[in-house]
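*Asks:* Only the shape, not the letters, is given here:
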């Protein structure tokens, strides 16, 4: 199975076709999981299977492209939140709620797709490196705020990494059936930072 698109869209019409295919794939993966087929995805997109295969060799490549797009979108959305938090410097609960609200919003729709991307999307070494860099950036930003707010303990970097991965596991594995919820995630954050939920 391939992990990459067959060709990169360069013209506007090609980009629109790829966007249509990815939206259809997102819907079908969310509804049917890995059992969906490229034929079902092409049908949902209103395009021929031949058109799908011009851009994606198989459903593996589609899922891979969706995961890559999700990480890019998360980086942009969370980047804006972190920039705002550095300029406004709110208290601990407001800081963490702002971060968690952005995470929840990124995963609010299509929990089945997010669970599948988390578990099944293959990643090439270059994508694994990009994902690790993204997670490191999140942890660095959270560590900054832990220290700023006196919540870092003896090792704020370790605590920040723990928070990043604990929230990630909750969002992608525990809460995928119930949809992520900021209040539940805040309880987790309070437990991990040894502060009572308020």
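*Replies:* Ah, there it is. Bear in mind the structure is a predicted one, so any value in this text is a computation, not a measurement.
*Asks:* all contacts plus neighbour counts: C-alpha atoms, from now on.
*Replies:* OK.
*Asks:* What about residue 178, how many residues nearby?
*Replies:* 9 (other CA atoms under 10 Å).
*Asks:* sec struct for it, please.
*Replies:* coil (DSSP: H, G, I helix; E, B strand; the rest coil).
*Asks:* Let me see the contact set for it.
*Replies:* Not one residue lies near residue 178 by CA atoms under 8 Å, 6 or more residues apart in numbering.
*Asks:* Would you mind measuring from it to residue 184?
*Replies:* Using CA to CA, to the nearest Å, residue 178 is found at 11 Å from residue 184.
*Asks:* Next: residue 93.
*Replies:* Distance from residue 93 to residue 184, by CA to CA: 13 Å.
*Asks:* Compare those two (neighbour count), which wins?
*Replies:* A side-by-side neighbour count of residue 93 and residue 184, using other CA under 10 Å, places residue 93 first with 14 against 11.
*Asks:* secondary structure element for the more buried one?
*Replies:* If you go by DSSP states H and E, residue 93 is part of helix 92-107.
*Asks:* Remind me what the helix or strand following that helix packs against, helices and strands.
*Replies:* Using DSSP H and E, the next helix or strand after helix 92-107 towards the C-terminus is helix 111-120. For helix 111-120, the elements it packs on are helix 12-32, helix 59-88, judged by 3 or more CA pairs under 8 Å, 6 or more residues apart in numbering; DSSP states H and E.
*Asks:* ok, second structure coming up, stack it against the first:
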């Protein structure tokens, strides 16, 4: 792909991600082209259908989450790195869940469609969890599947409160991951 085509694709993905986050997956492709500053033909060349664009935005978000997980794995203190990443996962999962739901409504098996990115992401999450558990920062009875369920639960809880309360909700769920204090 030529450099200008790569830049245009990136601009479309960024505009689509922002539009979907703000207004949901129903934003028309022509509107995304306008926001990206490209012609509609450019959008359709890269993403021939709305589903292709939704899939690309979702995959891009998973790639970003994986990169952030790698950064967290490189951090010297596994406990704070884990909890900072947990907050990142919860805040990112809100939009990701909407995109996944939109794809599922189109009959797309999201798990299969994102497996190439989701498998290494889940492995990185598991490694972050294990490191934090070995450091004594996270309860040892939490498995990666339970962690994923707690992220989903935190997203659901965060959706039911005002934006100002979201950090508190995330903190309360994160506190449940910390080891129990004796007494």
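*Replies:* Yes, it's here. These figures come from a predicted structure and were not determined experimentally.
*Asks:* before we move on, the earlier item: can I get the helices and strands packed on helix 111-120 of structure 1 in TSV including mean neighbour count and distance to residue 144 of structure 1?
*Replies:* Listed next are those as TSV, based on neighbours: other CA atoms under 10 Å; distance: least, CA to CA, whole Å:
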stretch	mean neighbour count	distance to residue 144 of structure 1
helix 12-32	18	35
helix 59-88	17	9
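*Asks:* closest one to residue 196 of structure 1 among those helices?
*Replies:* helix 59-88 (22.6 Å; CA to CA).
*Asks:* Also compute the angle for the closest one relative to helix 92-107, please.
*Replies:* With axes from the mean of the first three to the mean of the last three CA atoms, to 10 degrees defining the directions, helix 59-88 of structure 1 sits at 160 degrees from helix 92-107.
*Asks:* Show me how far helix 59-88 of structure 1 is from its chain's centre.
*Replies:* Centre-to-centre, helix 59-88 of structure 1 and its host chain are 6 Å apart (CA atoms, centre = their mean, to the nearest Å).
*Asks:* Now do it against helix 12-32, angle only.
*Replies:* Using the same axes, to 10 degrees: helix 59-88 of structure 1 against helix 12-32 is 100 degrees.
*Asks:* Compute the inter-axis angle for helix 59-88 of structure 1 and helix 111-120.
*Replies:* 100 degrees.
*Asks:* Helix 59-88 of structure 1 packs against which elements?
*Replies:* So helix 59-88 of structure 1, by 3+ CA pairs under 8 Å, 6+ apart, packs with helix 12-32, helix 92-107, helix 111-120, helix 125-148.
*Asks:* okay if I get those helices as a markdown table plus distance to residue 169 of structure 1?
*Replies:* Below are the helices and strands packed on helix 59-88 of structure 1 laid out as a markdown table (distance: least, CA to CA, whole Å):
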| stretch | distance to residue 169 of structure 1 |
| --- | --- |
| helix 12-32 | 18 |
| helix 92-107 | 12 |
| helix 111-120 | 9 |
| helix 125-148 | 13 |
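*Asks:* my guess is residue 152 of structure 1 contacts residue 159, does it?
*Replies:* Yes. Counting by CA atoms under 8 Å, residue 152 of structure 1 does reach residue 159; the two are 6.8 Å apart.
*Asks:* any shared contact partners between those two?
*Replies:* Joint contacts of residue 152 of structure 1 and residue 159 (CA under 8 Å, 6+ apart) are 143, 193.
*Asks:* on that earlier part again, so can I have CSV of the helices and strands packed on helix 111-120 of structure 1 showing distance to residue 47 of structure 1?
*Replies:* Converted to CSV, those look like this (distance: least, CA to CA, whole Å):
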stretch, distance to residue 47 of structure 1
helix 12-32, 8
helix 59-88, 15
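*Asks:* of all those, which lies closest to residue 52 of structure 1?
*Replies:* Taking these one by one with CA to CA, helix 12-32 is closest: 7.0 Å.
*Asks:* equivalent range in structure 2 for that closest one?
*Replies:* Against structure 2, the aligned range for helix 12-32 of structure 1 is residues 3-23 (TM-score structural alignment).
*Asks:* After superposing, tell me the mean distance of that stretch to structure 1.
*Replies:* With mean CA distance after the TM-score superposition for structure 1, stretch 3-23 of structure 2 departs from structure 1 by a mean of 1.5 Å once superposed.
*Asks:* Identify all contacting residues around that stretch.
*Replies:* By CA under 8 Å, 6+ apart, stretch 3-23 of structure 2 touches 25-27, 32-33, 35-38, 42-43, 46, 53, 56-57, 95, 99.
*Asks:* any idea how far residue 96 of structure 2 is from residue 178 of structure 2?
*Replies:* From residue 96 of structure 2 to residue 178 of structure 2 the distance is 26 Å (CA to CA).
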